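S.K.: coords below, sequence missing:
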């Protein structure tokens, strides 16, 4: 695995971003309230902040991330409350139709376009037929003045500081109209959508699709649930 790009920021990541992320996670919790019997996977779980919000509900919690530094923070925060794994989201180590809810916050925008598609396909594979995806990421506006403009400036600076590849992928994501376009490309259906932070952030609750492959012709099939 390549050098961890988050090794220098993992220790203070929550200090910088927790206020914004906590508000977004709260919106997601209201969109799809967790129950004790649910199994939840956080893709790109980072420091475990999102999983920690689900911990009091008694759900079965799982998280994957490619950053050892971020996972170390998550492990310290969550202990044995979550099954945390150092894995790529393009080939998740889970059986088909495992999870009731899959969350992913501020993750898809930093991926290369092809990787983004692979990850969303993997999410669909491991999601139960009646499950939901809760996706939170940057939104391409329009931005409301003044809050939206200032927030956009802060996001742009932060994304530039994250590195050349990260910023290039962010620009592609935004140029491709963010999550709504990505969801439409995969022919998924949005249950609920909320645009916040002056037009800068999108919180989407997305329906599952039952996905399988006709092995005789090797054509992927998808049926909305």
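M.R.: Done, it's in. Being a predicted model, the structure only gives us computed values, none of them experimental.

S.K.: alpha carbons only for contacts and neighbour counts from here, please
M.R.: Fine.

S.K.: what segments of the protein are strands?
M.R.: Here the chain has its strands, by DSSP state E, at 39-43, 60-65, 82-86, 99-105, 127-138, 190-196, 201-207, 209-214, 219-224.

S.K.: what residue is smack in the middle of the protein?
M.R.: Nearest to the geometric centre of the chain sits residue 104, at 1.5 Å (Cα atoms, centre = their mean).

S.K.: want to compare, so here's the second one:
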């Protein structure tokens, strides 16, 4: 593997980097999800291009598919993930075109105000509430003043239709802990329930797939 293993800053206890919860899904993640996630990724690329963002961090970058889209649009992109299996896929996807690192997103090894924008796509719903808060705190810290925070995840109405039943089944298949965190995320309002973003300036909001998914952008 050619990605870097970055030491976390000692401000909060890091999550475990030894157990890979995503090893079983890394190879099939893109084939299984691209149909639904790629339209949102392309939408975010367009937004960041229009905002003239030059340096972008993809938090919980997974297989690197989003990283590659951002690089293809001419941005300088870094990606981090806690899963070695996902990062191995990302290395194959991106090669040397992006900087990939094995990190805990709750205590990132980046200086403050490093990136013009930071994105996190379809990862917050699988975390516990305290972990979500710590990730968002770190994302806001590493974004330059006036830069953009981009969130892609389930909207607050994702579970109220027949499509929501399908979403619930998919999340249940991801495992007991994952599903418990998903249920808590939806119960507390999904993206509406993230208290850390309430002090930020909203810039953009777009719904996808009959309001199951949302893209939200904020100025830091």
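M.R.: Now that the structure is in, tell me what you want to look at. Remember, it's a predicted structure, so these values are computed and weren't measured experimentally.

S.K.: what's the TM-score once they're superposed?
M.R.: TM-score for the superposed pair, counting by TM-score structural alignment, normalised by the length of structure 2: 0.87. Supporting figures: 204 aligned residues with a Cα RMSD of 1.9 Å.

S.K.: re earlier: using CSV, lay out the strands of structure 1 together with distance to residue 28 of structure 1.
M.R.: Listed next are the strands of structure 1 as CSV, based on distance: least, Cα to Cα, whole Å:
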stretch, distance to residue 28 of structure 1
strand 39-43, 13
strand 60-65, 16
strand 82-86, 19
strand 99-105, 9
strand 127-138, 7
strand 190-196, 9
strand 201-207, 7
strand 209-214, 20
strand 219-224, 22
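
S.K.: right, and these - which one's nearest residue 16 of structure 1?
M.R.: Between residue 16 of structure 1 and the strands of structure 1, the tightest spacing by Cα to Cα is seen for strand 99-105, at 15.3 Å.

S.K.: hang on, the earlier thing: select, out of the strands of structure 1, the one closest to residue 167 of structure 1.
M.R.: Taking Cα to Cα, strand 127-138 is the member of those nearest to residue 167 of structure 1, at 12.6 Å.

S.K.: end-to-end on stretch 65-84 of structure 1?
M.R.: End-to-end span of stretch 65-84 of structure 1 (Cα to Cα, to the nearest Å): 8 Å.

S.K.: my bad, stretch 188-207 of structure 2
M.R.: 19 Å.

S.K.: in it, what's buried?
M.R.: The neighbour-count check on stretch 188-207 of structure 2 (16 or more other Cα atoms under 10 Å) flags 190-191, 194, 197 as buried.

S.K.: same check on stretch 82-99 of structure 2?
M.R.: 82-91, 93-94, 98-99.

S.K.: and residue 124 of structure 1, what pairs with it in structure 2?
M.R.: Alignment of residue 124 of structure 1 against structure 2 is given by TM-score structural alignment, with residue 140 as its counterpart.

S.K.: thought residue 89 of structure 1 was touching residue 41?
M.R.: No. Counting by Cα atoms under 8 Å, residue 89 of structure 1 sits too far from residue 41 to count as a contact (11.0 Å).
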